[in-house]
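Visitor: here is the input, now give the coordinates:
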Amino acid sequence: MSSRWIPGNDIQLLENGEEFFPRVFACIANAKQEVVLETFILFEDKVGLQLHQALMAAARRGVQVDVTVDGFGSSDLSDHFIGTLAEAGVRLHVFDPGKRLLGWRWNVLRRMHRKIVVVDGHVAFVGGINYSADHLADFGPEAKQDWAVEIQGPLVSEIHRFTHTALAQGQRYQRTRQWWRSRKQVRVQTQDQPHAGEAAAMLVVRDNGDHFGDIERHYRIAIRSARKRIIIANAYFFPGYRFMKELRRAARRGVDVRLILQGEPDMPIVKTAATMLYHRLLGAGVKIYEYCEKPLHGKVALMDDEWATVGSSNLDPLSLALNLEANVIIRDRAFNQVLSERLDKLMCSSCKQIDRVELGQPSRWQVARSFFAYHFTRRYPGWASWLPRHVPRLLPALASRLHPAYGDQGGKE
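Guide: Predicted structure coming up:
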């Protein structure tokens, strides 16, 4: 897949589950031919059950439905949940399922972290929102703050082709006989969509093959080109050396650089890692805001007045060097303005700006810890490349029996 600017798109920003879930479920309800969905997390809660019903209803009326979940992120679905999907005709694929050992999930590296939906090759969704109730405000103080985009126009055809390529590549490595082969295949041709708006955009992915560093590279190019402002809101911020250098250089040449990071993280280590970089960033003139209302889960950014990105990729070693990720990069003043207004509101109403004086001088131990942690992240992508690179193998959830335990890889070869 080649990353290229595709003009003529209409792209709408969707904030949190309240805006995202109704649009996705409505499009699935209106699907005529095909639904392709990828997600890291699918929980069997009120959101997951609603998606479950929508997918089954679509399959029962003849729509071809392919769902890919990650074997680490979605490891607790029940036999009933999976079995009823299969009985309705939904084809559920699991990316590298793994059995628990001593109650722990050990298949943590190289996850399928993308969140993509394509319906009838006509409308697509890309972002960071999983299918779980913790993306809704009524979940309580642990509800996540996140964004996605709804896309219509020629870019949808590119995303559609990408999802089918991912399915074909993953299925090629299945060790078991595909249980759906007896079903008649509904072949949906990818047709280039007509222009639907004014936005130019591209799909940028990160994988462990030809697109190992594409997302980070596009970030760095945009940061290097910025002349007025940079706003990055990212849940897991611990980038490598070159990324940090570009941010500091931008601030020193007068660009208004602002980072929105987690103040109430879902994992304490996230804040510890990010604060190790605060002195370096603040010293260069970067402004840091901690979002304190609830856990920040977003992965969005904007540069100057046109460039913006929304997607699944965090700015940490897992996303930048190991996981399979997907971001949409958008060049459009109207979309940039909408995202800017949302982020400005976030900074004004729900964030605490980090003051360099209040932060104080770090102790010798903090300096040493920061030094080693910082340079570890600089080298981490290279070290990670030495790890075994298993192929992106998909297994049908019901590969060996009608209602197997989720992630069971047993059965005949």
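Visitor: going forward, measure contacts between C-alpha atoms and count neighbours the same way
Guide: Fine.
Visitor: which ones are touching the closest residue to R379 other than its chain neighbours?
Guide: In space, and not counting its chain neighbours, R379 is closest to G240: 7.8 Å by CA to CA, 6 or more residues apart in numbering. G240 makes contact with 316-317, 374, 377-379, according to CA atoms under 8 Å, 6 or more residues apart in numbering.
Visitor: what would these look like in JSON lines with distance to R258 and neighbour count?
Guide: Below are the contacts of G240 laid out as JSON lines (distance: CA to CA, whole Å; neighbours: other CA atoms under 10 Å):
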{"residue": "D316", "distance to R258": "17", "neighbour count": "22"}
{"residue": "P317", "distance to R258": "21", "neighbour count": "21"}
{"residue": "Y374", "distance to R258": "20", "neighbour count": "21"}
{"residue": "T377", "distance to R258": "21", "neighbour count": "17"}
{"residue": "R378", "distance to R258": "22", "neighbour count": "19"}
{"residue": "R379", "distance to R258": "25", "neighbour count": "13"}
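Visitor: which ones among those residues map onto helices?
Guide: Using DSSP state H, the subset of those located in helices is 317, 374, 377-379.
Visitor: reformat these as CSV; add distance to P268.
Guide: Below are the ones in helices among the contacts of G240 laid out as CSV (distance: CA to CA, whole Å):
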residue, distance to P268
P317, 17
Y374, 18
T377, 18
R378, 22
R379, 23
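Visitor: which of the residues you listed sits closest to V123?
Guide: P317 (31.1 Å; CA to CA).
Visitor: what residues are up against the closest one?
Guide: Counted by CA under 8 Å, 6+ apart, P317 has contacts 238-240, 377, 380-381.
Visitor: go on, R258?
Guide: 229-232, 286-289.
Visitor: and for A284, the neighbour number?
Guide: A284: 18 surrounding residues under other CA atoms under 10 Å.
Visitor: for Y374, see how far away it is.
Guide: 16 Å (CA to CA, to the nearest Å).
Visitor: now A326: closest residue in space, sequence neighbours ignored.
Guide: V205 (4.3 Å).
Visitor: and that neighbour, what element?
Guide: Element membership for V205, per DSSP states H and E: strand 199-206.
Visitor: here's the other one to compare against:
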Amino acid sequence: MSRLDPAAGLRWTQGNRLELLENGEAFYRRVFAAIDAARTELQLETFILFEDEVGWALQRRLLDAARRGVKIRVLVDGYGSPGFSPGFLDPLVQAGVDFRAFDPQPTLLGMRLNLFRRMHRKLLVVDGARAFVGGINYSADHLRTFGPDAKQDYAVEVEGPVVAGIHRFVREGAAGATPAAGAETETQGRADAAFVVRDNRHHRTDIERAYREAIRAAKSEIIIANAYFFPGYGFLRELRHAARRGVTVRLILQGEPDVPAAMLAARSLYRHLMRDGVEIYEYCARPFHGKVALVDEEWATVGSSNLDPLSLSLNLEANLLVRDRMFNRQLRARMQRMWRDDCTPVAAAAAARGRRWWLPSSLLYHVLRRFPAWAGWLPAHRPRVVPLAEATRGGRAGAAAQAAGSAGHDAVAPRGRRRA
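Guide: Below you'll find the predicted structure:
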């Protein structure tokens, strides 16, 4: 059963089963098992797919599934996944995998310039009945064995009626697709869930609006753990108002960033938030990549969307919203362990460092308030989705990498710093 939430414009479905997955160890185990069990169809979208131990493990499983007759569609981002070697790509194409790149662009002196309006979603739908939504890419830097630079991140596995909307969305593969449509699958659990996307056509503010509706309704507690935190003025105002009315507001942000400028931007906001009672913790165990939040005992979200201008105003994103006390307790326990064991509480003295930001406070707020409108001035060409099968015709070595906008096989090395 589904019901429309007119205030937020969301379609909530009842009867879903959810499992929170933390880091690559849990995520890849469940995803690979689901791919191995697939019987009819796999729809996979990811920002990053690297030719490392994780990427090759995925490739082998996709090949096995294709050979037993499973219909497979893979969409990777042309910036996040800039190229593939013929040894990686050709067997997939020859096995019938529909492998595509979202808006690949040529490089300039080996540099990728197509940073804006990226396909940043991380989605997998198996047989139209099971879905994975979150922030984890297919790369070894989500595994602890990667070392100090291994990312901390989350995803959710879901079965139930909400999967129908996710399935239709990925099958249509269009930025303007409506995720609420589709015949519902059977009830699997007790959780209410809603699938929400952000695009540059019809759903420009849906994810931010869902956050802000939940924040405004908060009665006791808000916990947001987000890798890149630089939201707009209205979002910050909602957090400050919540703290002032007695809601406990905790932010878990990066303390060991993979992009130092992102941490500096977030720190410029600390003083304004803390003077209204917002608690801020910096995660220092390793780079933080998560995009999760909870409000009170029932509302939660897991997905791909950061809370910064790229995610809120430019990129294509997807989150799952959840209303379920059991799921919230599980997510809260994970975040509580983080802020107690692996985070440094930000004190007022540390927050004052944010005053060194080069913009005066009033101008900074003005920029934040106006950024979504200004972002619309950035290049708004219609992104191309390129079938990489075309790149393999003619048998030229390296053609696939060229078609994906790569400078060569070295471009897939996973250890370079990259927002994900």
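Visitor: just to revisit the earlier point, would you mind finding the match for the residue nearest to R379 of the first structure in the second structure?
Guide: The alignment partner of G240 of the first structure in the second structure, by TM-score structural alignment, is G232.
Visitor: for I48 of the second structure, see how far away its match is.
Guide: Distance from G232 of the second structure to I48 of the second structure, by CA to CA: 26 Å.
Visitor: cool, and F229 of the second structure?
Guide: Taking CA to CA, one finds F229 of the second structure at 21 Å from I48 of the second structure.
Visitor: the two: who's more crowded?
Guide: Ranked by neighbour count (other CA under 10 Å), F229 of the second structure and I48 place I48 first, with 26 against 23.
Visitor: list the contacts of the closest residue to R244 of the second structure other than its chain neighbours.
Guide: Leaving aside its sequence neighbours, R244 of the second structure sits nearest to D276 (CA to CA, 6+ apart; 5.9 Å). With contacts defined as CA under 8 Å, 6+ apart, D276 of the second structure is in contact with 240-241, 243-244.
Visitor: corresponding residue for D276 of the second structure in the first structure?
Guide: Aligned partner of D276 of the second structure by TM-score structural alignment: A284.
Visitor: ok, now H241 of the second structure?
Guide: Using TM-score structural alignment, the equivalent of H241 of the second structure in the first structure is R249.
Visitor: its match and V257 of the first structure: what is the separation?
Guide: Computed as CA to CA, the R249 of the first structure to V257 of the first structure distance reads 10 Å.
Visitor: try Q366 of the first structure
Guide: For Q366 of the first structure relative to V257 of the first structure (CA to CA), the value is 25 Å.
Visitor: so these two - more neighbours on which side?
Guide: Using other CA under 10 Å, the more surrounded residue of Q366 of the first structure and V257 is V257, with 24 against 12.
Visitor: mind listing what L282 of the first structure touches?
Guide: L282 of the first structure sits in contact with 288, 356, where contact means CA under 8 Å, 6+ apart.
Visitor: in a helix, it, correct?
Guide: Yes. Assessed with DSSP: H, G, I helix; E, B strand; the rest coil, L282 of the first structure lies in a helix.
Visitor: from V257 of the first structure, how far off is it?
Guide: Applying CA to CA to L282 of the first structure and V257 of the first structure gives a distance of 10 Å.
Visitor: to which residue of the second structure is G127 of the first structure aligned?
Guide: Per TM-score structural alignment, G127 of the first structure is aligned with G134.
Visitor: neighbouring contacts of the longest strand seen in the first structure?
Guide: Under DSSP state E, the strand in the first structure containing the largest number of residues is strand 6-15. Residues from elsewhere that reach strand 6-15 of the first structure (CA under 8 Å, 6+ apart): 20, 145-155, 194-202, 335, 338-339.
Visitor: need the contact list for D332 of the first structure.
Guide: D332 of the first structure touches 198-200, 305-308, counting by CA under 8 Å, 6+ apart.
Visitor: cool, R248 of the first structure as well?
Guide: Contacts of R248 of the first structure (CA under 8 Å, 6+ apart): 281, 284-286.
Visitor: mean deviation, the one helix or strand it maps to versus the second structure?
Guide: Following DSSP H and E, one finds R248 of the first structure within helix 241-252. Mean deviation of helix 241-252 of the first structure relative to the second structure after superposition (mean CA distance after the TM-score superposition for the first structure): 0.2 Å.
Visitor: list the residues that contact the aligned partner of S74 of the first structure in the second structure.
Guide: Aligned by TM-score structural alignment, S74 of the first structure pairs with S81 of the second structure. Neighbour list for S81 of the second structure: 47-50, 412 [criterion: CA under 8 Å, 6+ apart].
Visitor: what about L339 of the first structure, neighbour count?
Guide: L339 of the first structure: 24 neighbours (other CA under 10 Å).
Visitor: and it, that's in a helix?
Guide: Yes. Assignment of L339 of the first structure by three-state DSSP places it within a helix.
Visitor: list the contacts of the counterpart of it in the second structure.
Guide: In the second structure, the residue matched to L339 of the first structure (TM-score structural alignment) is L331. Applying CA under 8 Å, 6+ apart, we find L331 of the second structure in contact with 20, 294.
Visitor: what do you get for G134 of the second structure?
Guide: 121-123, 154-156, 291, 302-304, 318-320.
Visitor: closest to H202 of the second structure among those?
Guide: Distances from H202 of the second structure to the contacts of G134 of the second structure, taken by CA to CA, are shortest for A318, at 13.7 Å.
Visitor: pretty sure T248 of the second structure contacts E221?
Guide: Yes. At 4.6 Å, T248 of the second structure and E221 qualify as touching, with contact defined as CA atoms under 8 Å.
Visitor: who's more crowded, the two?
Guide: T248 (20 against 17).
Visitor: now do that one against Y270 of the second structure, distance only.
Guide: From T248 of the second structure to Y270 of the second structure the distance is 16 Å (CA to CA).
Visitor: that's all I had, so thanks and see you.
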